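below are the sequence and a predicted model for it; my questions follow.
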Amino acid sequence: MSNIPPEHRRLLAGYRMPAEWAPHRACYLAWPHNRDTWPGKFDVIPPIYADMVAKIARFDSVRLAVTDEKQINQVRETFLEAARRTQKDTPGALRPIDIFHLPTNDAWVRDYGPIFVNRLANAAASAGPSQIALDWRFNSWGEKYGAFDLDDVVPQKLGRRYGFKVIEPGIVLEGGSIDVNGAGSVLTTESCLLNPNRNPTLSRADIEDYLRTYLGVTNVLWLGDGIAGDDTDGHIDDLARFVAPDTIVTVVEDDPADVNYKVLQDNLARLRAMRDQDGRPFKIETLPMPPAVIHEDTRLPASYANFYIANRAVLMPRFDCSQDNIAASTLSRLFPGRVVVGVPSTDLVWGLGSVHCLTQQHPAPPTA
């Protein structure tokens, strides 16, 4: 049963989570340090990650947490070297970057970082601050991996550092499990949000109540299952993403023999039957799936849907295959005002995540 405090219902009545393409104040990241996340491959991850951060920093201000305070200068030098290395293929001046000490258990800030809601233009100015950060509980994707105590308190610590208001909804929810169009609709999956390893006492109706109350949405859209290898139990950011208020892009698998074929066909059929917050059908676009990425006999959750929408850019995973160009062309068409920037992800995804999983946007607050 949902147990939302009445004061939260009153406060949040005039707020909504912006779409990812709305202007950003900053992008949060956490420097990788957990060697168990990339077993046998960790040493190649920091330079790849640094290149990704340098590319993001051409478009978004960066706020980068480092677990070992003694590493801050080394991380800064690694970043600056990456900025020089990536200047040719991602030109432009660097936005401000703040590298600071904040301990984490792992680098997947999308799932434990703050999720922001902005006060709507028609809300009373006296109702509260222009922006509020939500600190959902984090339990390491159903207590799958060791300690998660440091990750779970990151939103509170960031709120103290950067001076934003933080409230706690009181239930488990990861940022990669939801995607919004900024107009009242949210996409998620049954396999993740209804999994008993998250909130076993809550029904679908209870979870929808939390999403409506805290995200400011009116329309909750459910897909089914996730792709093979996804240890998050089916995060939406490997499956389908809003690219405009009326448009969703989703990954599809063309090979009927592939393990992802039926799952993605089911999700595609669901998307085509969905309606937006005003009862209108969505435009549905598709992205290919890359060929299976396998490491040590493990199928990895490689997906082009795991892109990050920055200011004036889209950071897209690349997997060294012909489908990279198809995906980049599709995203270029869907985001005509943004440049598509590739991030090599064949090694990153050995950690079971990619670009979107490693980032969390801080949307710009409303101006008035």
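Arrived safely.

when you work out contacts or count neighbours from here on, use the C-alpha atoms and nothing else.
Fine.

which stretches in the stretch 151-300 of the chain count as helices?
If DSSP state H, counting those that start in this stretch is used as the criterion, the helices of the stretch 151-300 of the chain fall at 154-162, 190-193, 204-215, 261-273.

can you put those in JSON lines and add distance to Ile326?
Output for the helices of the stretch 151-300 of the chain, formatted as JSON lines (distance: least, CA to CA, whole Å):
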{"stretch": "helix 154-162", "distance to Ile326": "37"}
{"stretch": "helix 190-193", "distance to Ile326": "29"}
{"stretch": "helix 204-215", "distance to Ile326": "33"}
{"stretch": "helix 261-273", "distance to Ile326": "18"}
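
to Val75, which of the ones you listed lies closest?
helix 154-162 (19.2 Å; CA to CA).

ok, second structure coming up, stack it against the first:
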Amino acid sequence: MSSFNEVIFNNSPKKKGYSFPAEWVKHEATWLSWPHKEASWPGKLETIYEPYCQFIKIVAEGEKVRININDESTKAFAIEELKKVGADLDQIEFYFNESNDAWCRDHGPAFLLGRESGEKALVDWGYNAWGDKYPPYDLDDVIPTKIAQHFGLPVYHPDIVMEGGSVEFNGAGAIMTTTACLLNENRNPHLNKEQIEQYLMEFYGAEQVLWLGDGIVGDDTDGHIDDITRFVNEDTVLTVVESNPLDENYLLLQENLEMLKTLRLLNGKPLNIVELPMPSPVIHEDTRLPASYANFYIANAAVVVPTFRDVNDEKALKIIQGVFPDRKVVGIDSTDIIWGLGSFHCLSQQEPALQK
């Protein structure tokens, strides 16, 4: 360990026996921040509530859904929208944690579990709305600490910028991320690659960091991993590929595929790579949107996959069902949601259940 930040690393979650579980580990709950920012879905905000509430309904079949909400009137509106889709309100809890925006994967709580104690802790990474692109973000930035205080959980503050959508976990010591995002000068320009790896391993309780390159076209996060490659078990990934050589995603996704083939896990084994198609380009108001089937969310009761009224929807659902034989795979139309430049994984953050 280099000495550039020994004090913070000496008391890191990893040193205390904590680690970040894989998404498929049993959840106690899923956290969301209720969408309310018109600027994130200009002209479409009212159209996203039906698919958003369908998502909540499916997730609530197998776990609690905990929603950060701004005020009583927004809570009343949310309840009415959830009633329209028949969601189980007994499974849904509201917390008055004000938010600037809805992207809970990136600003929400990163829950850790103690390997020996089984107890929970939180990491509250710095959050700057993807390189200061969409201020203000002051309310989003403090949500994890508010949640930790509410539940009386230990909270760790690395004091660097990190987003949940930029990292993938296999639950066996590996983190996967992209150089396009984590090495971008708009995040942590004072840190080099090795130092960022140390932060990731110390605060997520991991042993290795696996790097890919660029994210997909239209992704305003500078290349989040959750739009391109996802762990589905300890040694298998789903990765999106583009079949049309003329599409602007074709080469960069081929490059990522070749990088995946060279990576090795801690046990020296290569990854099992399952290819997932991309939908046809989703364009709105002359803007290429980051539509990807990889932005699925693994809940207790289901895997929820964004669909785009596309010829590849059914093919993608079948492939994802093939790697999750013990969960039902549910597609929900994300054509309006993706106008906000994210989908179901971007909107959610899991809280693991205590391991017994």
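Arrived safely, thanks for sending. Note that the coordinates shown come from a computational prediction; the quantities given were computed from them, not determined experimentally.

just name the most buried of the helices of the stretch 151-300 of the first structure.
Among these, the stretch with the highest mean neighbour count (mean count of other CA atoms under 10 Å) is helix 190-193, at a mean of 22.

residues near the counterpart of Tyr297 of the second structure in the first structure, how many?
Using TM-score structural alignment, the partner of Tyr297 of the second structure in the first structure is Tyr308. Using other CA atoms under 10 Å, Tyr308 of the first structure is surrounded by 25 other residues.

surely Tyr308 of the first structure and His356 touch.
Yes: between Tyr308 of the first structure and His356 there is a contact under CA atoms under 8 Å: 4.9 Å.

what's the separation between the residue most central in space within the second structure and Asn267 of the second structure?
What sits nearest the mean C-alpha location of the second structure, by CA atoms, centre = their mean, is Gly165, with 3.8 Å. For Gly165 of the second structure, the distance to Asn267 of the second structure equals 26 Å [CA to CA, to the nearest Å].

what's the counterpart of Ser191 of the first structure in the second structure?
In the second structure, Ser191 of the first structure lands on Ala180 (TM-score structural alignment).

verify the stated contact: Leu139 of the second structure with Glu98.
Yes: contact criterion CA under 8 Å: Leu139 of the second structure and Glu98 qualify, at 6.0 Å.

neighbour count for those two, which is higher?
Just comparing Leu139 of the second structure and Glu98: by other CA under 10 Å the higher neighbour count belongs to Glu98, 18 against 13.

state the distance from Leu64 of the first structure to Ile45 of the first structure.
For Leu64 of the first structure, the distance to Ile45 of the first structure - CA to CA - is 16 Å.

meant to ask about Arg16 of the first structure, not that
Plainly put, Arg16 of the first structure is 35 Å away from Ile45 of the first structure if you go by CA to CA.

the two: which is more packed in?
More crowded of Arg16 of the first structure and Ile45, by other CA under 10 Å: Arg16, with 24 against 19.

quick one, what contacts the equivalent of that one over in the second structure?
The alignment partner of Arg16 of the first structure in the second structure, by TM-score structural alignment, is Ser19. Applying CA atoms under 8 Å, 6 or more residues apart in numbering to Ser19 of the second structure gives the contacts Pro13, Leu112, Leu113, Gly114, Arg115, Phe203, Tyr204, Gly205, Ala206.

all the strands of the stretch 201-350 of the second structure, in order from the start?
Under the criterion DSSP state E, counting those that start in this stretch, the stretch 201-350 of the second structure contains strands at 208-212, 229-233, 236-241, 272-277, 283-284, 287-288, 297-298, 302-307, 328-333, 348-352.

what does the third one rub up against?
Residues from elsewhere that reach strand 236-241 of the second structure (CA under 8 Å, 6+ apart): 228-232, 250, 253-254, 257, 271-278, 292-294.

report the buried members of the residues you listed.
Among the contacts of strand 236-241 of the second structure, those buried by neighbour count (16 or more other CA atoms under 10 Å) are 228-232, 250, 253-254, 257, 271, 273-278, 292-294.

before we move on, the earlier item: tabulate the strands of the stretch 201-350 of the second structure (JSON lines), appending distance to Val7 of the second structure.
Shown next, in JSON lines, are the strands of the stretch 201-350 of the second structure (distance: least, CA to CA, whole Å):
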{"stretch": "strand 208-212", "distance to Val7 of the second structure": "21"}
{"stretch": "strand 229-233", "distance to Val7 of the second structure": "32"}
{"stretch": "strand 236-241", "distance to Val7 of the second structure": "35"}
{"stretch": "strand 272-277", "distance to Val7 of the second structure": "38"}
{"stretch": "strand 283-284", "distance to Val7 of the second structure": "48"}
{"stretch": "strand 287-288", "distance to Val7 of the second structure": "44"}
{"stretch": "strand 297-298", "distance to Val7 of the second structure": "36"}
{"stretch": "strand 302-307", "distance to Val7 of the second structure": "40"}
{"stretch": "strand 328-333", "distance to Val7 of the second structure": "45"}
{"stretch": "strand 348-352", "distance to Val7 of the second structure": "28"}
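
and Val59 of the second structure, which of those strands is closest to it?
Comparing those under CA to CA, the one sitting nearest is strand 302-307, at 6.9 Å.

against which helices or strands is the closest one packed?
If you count contacts as 3 or more CA pairs under 8 Å, 6 or more residues apart in numbering; DSSP states H and E, strand 302-307 of the second structure packs onto helix 45-60, strand 297-298, strand 328-333, helix 344-347.

perfect, I'm done here.
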